[in-house]
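Colleague: Starting from these lines, generate the structure:
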Amino acid sequence: MNELELSAGTVQYVDRGTGPVVVLLHGLLMDASLWDDVIADLSADHRCIAPTLPFGAHRMPMNADLSLPGIARLVVEFLDRLDLEDVVLVGNDTGGAVVQLVLRDDPRRVGRAVLASCEAFDNLPPGLTGRSLALSGKLPPALFGAFMQQLRVKAIRRSPLAFGSLTKRGDATTAGWIRPVLEQPEIRAETVRMLRAVFANRRVLEEAAPELAHFDRPALVVWAADDRVMPLDHGRRLASLLPNAELALIEDSYTLIPLDQPARFAELIRRFA
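Modeller: Here you go, the predicted model:
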């Protein structure tokens, strides 16, 4: 794991392979391990970079603006500090929401964009999983920690309130994501602050959507055919908004395509990049 000091603190990130640069962004209560299997495949002929964003599964506290636009600015600074050019910027789940805001606000280092089963338009918070997170974020940090303790139990972790509607096969990975919140009081407090900031403006993606028409570089919208949280119609709408976009569906997957169908996802990115 590499580390990079940004204005708001230290970001840890994976950096593997050589070739065209692919930067991969994860969602809430996740870390860069979302992309492990995709990177194992794609790094054979691409440089794959996956930062762990301050979305609740990070281990180093940050003094950052934790709203979605604030996280998007952090990603732009990350690309600037690594001096990355013409990157393929990929986002899944809330990482895709961040990609949309980067495309709106500062896409100069982005050569191509991939939006994969992500929040869009009015789908914030998304589904029962998102609504339970938004509600839990209103708790004080100590009570939030008690709420999160339930996710130690696999049956609860696999329920629609948690990760059950997000992945068919990735429980071992999701179990690791909850550890920082359970083990580190400072991360627990920061996660509460992040959840409140992320859901403070529930129209942020609706407001950003018309601006996507200005991103005229190639875009790929990848959607899970069995998605229970991100409506397929939103994937179609994103593909129609972006002037140079194509839409691809992935069978036998929920929202977290990198966990459920990593080989197929890597193949699509490789062909696109």
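
Colleague: Going by C-alpha atoms from here, please, whenever you check contacts or count neighbours.
Modeller: Fine.

Colleague: ok, residue 63 - how many residues close by?
Modeller: Using other CA atoms under 10 Å, the number of residues around residue 63 comes to 11.

Colleague: so where does it fall, helix or strand?
Modeller: Using DSSP states H and E, residue 63 sits in no helix or strand.

Colleague: go on, residue 55?
Modeller: For residue 55, there is no helix or strand it lies in under DSSP H and E.

Colleague: Look up how far residue 117 lies from the nearest residue to it once chain neighbours are set aside.
Modeller: Nearest residue to residue 55, sequence neighbours excluded (CA to CA, 6 or more residues apart in numbering): residue 28, at 5.0 Å. To residue 117, residue 28 is 14 Å away according to CA to CA, to the nearest Å.

Colleague: Those two: which has the busier surroundings?
Modeller: Between residue 28 and residue 117, residue 117 has the larger neighbour count (other CA under 10 Å), namely 32 against 20.

Colleague: didn't the more buried one look like it was pressed against residue 97?
Modeller: No - look at residue 117 against residue 97 with CA atoms under 8 Å: they stay out of range, at 9.7 Å.

Colleague: hmm, back to that, three-state assignment of the residue nearest to residue 55?
Modeller: With DSSP: H, G, I helix; E, B strand; the rest coil as the basis, residue 28 sits in coil.

Colleague: Same check on the one 10 residues further on?
Modeller: Here residue 38 takes the helix state, with states given by three-state DSSP.

Colleague: Another for comparison:
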Amino acid sequence: MSLFNIMDSQKTIIFLHGWGMSSKIFRPFYHYFKNDFIVYFLDLPGFGDTPIERPMVLNDYAEFVYKFIQDNNIVDPIIVGHSFGGAVATKLAIIHPEILSKLILVDASAIRQPHHIIKLAKKLADLLKPLMPFGLRKWILKLLNLDKTDYAQIESDELRTTFKKVIHEDLSQYLPSIKSPTLVIWGENDTATPLSEGRLIANLIPNAKLSVIKHTGHFLFLEKPLEFVNEIKKFIVSPTA
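Modeller: Model (predicted):
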């Protein structure tokens, strides 16, 4: 497993990357948090240095994070999840509410309105083009009949099957059960997971606050990193969070 840990304090933040990404996308943020927190950047199974051994669903990914927390004796971590990582973080808060202290969802793909599924997958494939393996992007488009080019079986069967499973998992009915104080951070102009979905998530989670970062898209933390960091820090120290 690839992770990056800064042992400078007692509070712990765990960052979960999105689909097609790895822990590397968040690692530049370590110096923003290193003086106040213990920080972990995880590679989820199938990405970075963590292999995927079988097809997985969101529950499996949540259990992977849960096991990591237990194995490392981490107490009351703050979980930050972007996009697919946000869905994993949401699932973790639903099935293991006792394990985390706060939840931070960043353009999280946690709800699946039927007419949005194809649009979401195509947008993600386009957004991740410079970052994700070429074969996986071609396969996503092929799955949706949006691209006729053979993708040459570059990616694993396990990851292909996993994608087909997780793209249809909708957590909206479970969001009202989340007990953790939650910050929902959204890019104003996100086209992969529209702001309307962020508003819905924030409305469904009882103790949630929505923060909209203006003039940003699905990767708001890369577009406006300082605003991203400031929103997280304000939320963590807030006595009402």
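
Colleague: circling back to that earlier point, which residues touch the residue nearest to residue 55 of the first structure?
Modeller: 55, 56, 57, 93, 94 (CA atoms under 8 Å, 6 or more residues apart in numbering).

Colleague: can we see that at 7 Å?
Modeller: 55, 56, 94 (CA atoms under 7 Å, 6 or more residues apart in numbering).

Colleague: again with residue 211 of the second structure
Modeller: 184, 185, 186.

Colleague: and the second one, that one's in a helix?
Modeller: No - counting by three-state DSSP, residue 185 of the second structure is not found in a helix; it is strand.

Colleague: close enough to count as contact, it and residue 210?
Modeller: Yes - Residue 185 of the second structure is within contact range of residue 210, at 6.0 Å (criterion: CA atoms under 7 Å).

Colleague: More neighbours: those two, which one.
Modeller: residue 185 (26 against 17).

Colleague: where's that one relative to residue 220 of the second structure, distance?
Modeller: Separation of residue 185 of the second structure from residue 220 of the second structure (CA to CA): 9 Å.

Colleague: before we move on, what about residue 201 of the second structure?
Modeller: Using CA to CA, we find residue 201 of the second structure at a distance of 18 Å from residue 220 of the second structure.

Colleague: Secondary structure class of the residue nearest the centre of the second structure, three-state.
Modeller: Central residue check for the second structure by CA atoms, centre = their mean: the C-alpha nearest the mean position is that of residue 85, 1.9 Å away. Of the three states, residue 85 of the second structure takes helix under three-state DSSP.

Colleague: now swap in residue 91 of the second structure and tell me
Modeller: From three-state DSSP, the assignment for residue 91 of the second structure is helix.

Colleague: Aligned to it, what sits in the first structure?
Modeller: Aligning on TM-score structural alignment places residue 91 of the second structure opposite residue 101 in the first structure.

Colleague: got a list of contacts for stretch 21-34 of the second structure?
Modeller: Against stretch 21-34 of the second structure from outside (CA under 7 Å, 6+ apart): 3, 6, 8, 17, 41, 42, 43, 47, 48, 132.

Colleague: what's the burial count for the third one?
Modeller: If you count neighbours by other CA under 10 Å, residue 8 of the second structure ends up with 14.

Colleague: Give me the number of neighbouring residues for residue 196 of the second structure.
Modeller: Residues near residue 196 of the second structure, counting by other CA under 10 Å: 12.

Colleague: To which residue of the first structure is it aligned?
Modeller: Aligned partner of residue 196 of the second structure by TM-score structural alignment: residue 233.

Colleague: any idea how far the helix or strand containing that match is from the chain center?
Modeller: Counting by DSSP H and E, the element that carries residue 233 of the first structure is helix 232-241. Centroid separation between helix 232-241 of the first structure and its chain, computed with CA atoms, centre = their mean, to the nearest Å, is 18 Å.

Colleague: Average separation of the helix or strand that that helix is followed by from the aligned part of the second structure, please.
Modeller: Tracing the chain past helix 232-241 of the first structure, the next element assigned as helix or strand by DSSP H and E is strand 245-250. Strand 245-250 of the first structure differs from its equivalent in the second structure by a mean of 0.6 Å after superposition (mean CA distance after the TM-score superposition for the first structure).

Colleague: Tell me what angle strand 245-250 of the first structure forms with helix 232-241.
Modeller: Counting by axes from the mean of the first three to the mean of the last three CA atoms, to 10 degrees, strand 245-250 of the first structure lies at 150 degrees to helix 232-241.

Colleague: what range in the second structure does strand 245-250 of the first structure sit on?
Modeller: Going by TM-score structural alignment: strand 245-250 of the first structure matches residues 208-213.

Colleague: Please tell me how far the matching stretch is from the chain's geometric centre.
Modeller: For stretch 208-213 of the second structure, the distance from its own C-alpha centre to the chain's C-alpha centre is 16 Å (CA atoms, centre = their mean).

Colleague: Please apply the same query to stretch 31-48 of the second structure.
Modeller: With CA atoms, centre = their mean, you get 13 Å for stretch 31-48 of the second structure.

Colleague: Give the buried residues for that stretch.
Modeller: By neighbour count on 16 or more other CA atoms under 10 Å, the buried set for stretch 31-48 of the second structure is 33, 36-48.

Colleague: before we move on, what about stretch 106-114 of the second structure?
Modeller: Using 16+ other CA under 10 Å as the test for burial, stretch 106-114 of the second structure gives 106, 107, 108, 109, 110, 111, 112.

Colleague: same check, this time on stretch 192-200 of the first structure
Modeller: Buried residues in stretch 192-200 of the first structure (16+ other CA under 10 Å): 192, 193, 194, 195, 196, 197, 198, 199.

Colleague: That'll do, ta.
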